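Visitor: With the sequence up front, the predicted model follows.
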Amino acid sequence: MSKPVILCVDDEAVVLDSLKIQLKNAFRDSYGYEMAESSEEAWEILEELSEENTDIVVIVSDWLMPGVKGDEFLIKVHQKFPHVLKIMLTGQADLEAVQKVIKQASLYRCLDKPWNSEELIATIQSGLKDYQSSHNYEQTSGDLC
């Protein structure tokens, strides 16, 4: 059986590289790590992992991306994969968009860019604890960016 996956979505390759390094340093071989430079690419990865029966446990998504923005992407993800832990990163928070994704996609947390690595890892650990204990977590944080 394959490892559960953490998926990161951002249109900047340097951000994805940084996220992957931080996640691998924190979680080592416990998870697989997938990176996507657009919501469209992320959706393809999600479909492929779903077909392989691989659990997607966390999605860390940028908000401001070309094409489909992070809030719209996470809402679509929630419709098909409601139990995935959803975290949004943004340097340009749109309060309305954040509130929308909290309500429509059970956003777990929104973190500002540049993010604090320890805060990101702690957020994921906290969310995964909820995910693993219930596999049907309720929103535990309404923190806005």
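Guide: Looks like it arrived, so ask away.

Visitor: C-alpha from now on. contacts and neighbour counts both.
Guide: Noted.

Visitor: ok, the nearest residue to residue 91 once chain neighbours are set aside - contacts?
Guide: Take residue 91 and drop its neighbours on the chain: the residue closest to it by Cα to Cα, 6 or more residues apart in numbering is residue 113, 4.5 Å away. By Cα atoms under 8 Å, 6 or more residues apart in numbering, the contact set of residue 113 is 89, 90, 91.

Visitor: Between those residues, identify the one with the most neighbours.
Guide: If you count neighbours using other Cα atoms under 10 Å, the busiest of the contacts of residue 113 is residue 89, which has 23 neighbours.

Visitor: Below is structure B, check it against A:
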Amino acid sequence: MSKPVILCVDDEKVILDSLKTQLQLAFGNAYLYEVAEDANDALEVINELNEESISIILIVSDWLMPGMKGDEFLIRVHQQFPAIIKVMLTGQADESAIERVKQQANLHCCLFKPWSEEELVETIKSGLSKL
């Protein structure tokens, strides 16, 4: 059986690399780590993994991305996969966007850029403890 996946979505490659590195250091080989550079790519990744019966257990998504914003993306994911733990990462989300994701997508947490590695790891651990 395949390992569960943590998916990171951000339009800045340096942020994706940083997230992936920090998660791998904290959680090692317990999970697979996938990345996507926008919400549409992320939806494709989610569908491909779902077709292969590989479960995504957690998504860390940026809010401000070209095309679909993170709040809309996480709400769409929640409608299809309500069990996925959702974390939004942002430098500039407005309060109404954060509140909308909390209400419509069961947002676990919103982290603000720049985040600390410790804050990221603790947020992921607390999210995973809900599974």
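Guide: In hand now; what should we look at? As the structure is a computational prediction, the values presented were derived from the model and not from experiment.

Visitor: care to give me the TM-score?
Guide: The TM-score (TM-score structural alignment, normalised by the length of structure 2) is 0.99; 131 aligned residues with a Cα RMSD of 0.5 Å.

Visitor: Report all helices and strands that the strand or helix carrying residue 44 of structure 1 contacts.
Guide: Assigned by DSSP states H and E, residue 44 of structure 1 falls within helix 39-51. Where contact means 3 or more Cα pairs under 8 Å, 6 or more residues apart in numbering; DSSP states H and E, helix 39-51 of structure 1 is packed against strand 5-9, strand 32-36, strand 56-62.

Visitor: coming back round to it: which one among the contacts of residue 113 of structure 1 gets closest to residue 81 of structure 1?
Guide: If you rank the contacts of residue 113 of structure 1 by distance to residue 81 of structure 1 using Cα to Cα, residue 89 comes first, at 19.4 Å.

Visitor: Okay, residue 18 of structure 1 and residue 51 of structure 1: tell me how far apart.
Guide: According to Cα to Cα, to the nearest Å, residue 18 of structure 1 and residue 51 of structure 1 sit 28 Å apart.

Visitor: what's the spacing between the nearest residue to residue 23 of structure 2 once chain neighbours are set aside and residue 22 of structure 2?
Guide: Nearest non-adjacent residue to residue 23 of structure 2, counting by Cα to Cα, 6+ apart: residue 121, 7.1 Å away. According to Cα to Cα, residue 121 of structure 2 and residue 22 of structure 2 sit 8 Å apart.

Visitor: where does residue 102 of structure 1 land in three-state SS?
Guide: At residue 102 of structure 1 the chain is in helix, as set by DSSP: H, G, I helix; E, B strand; the rest coil.

Visitor: if I read this right, it contacts residue 108, doesn't it?
Guide: Yes - contact status for residue 102 of structure 1 versus residue 108: in contact at 7.4 Å, counting by Cα atoms under 8 Å.

Visitor: now for the helix ranked longest in structure 1, which elements pack on it?
Guide: The longest helix of structure 1 (DSSP state H) is helix 117-134. When contacts are defined as 3+ Cα pairs under 8 Å, 6+ apart, helix 117-134 of structure 1 sits against helix 13-27, strand 56-62, strand 85-90.
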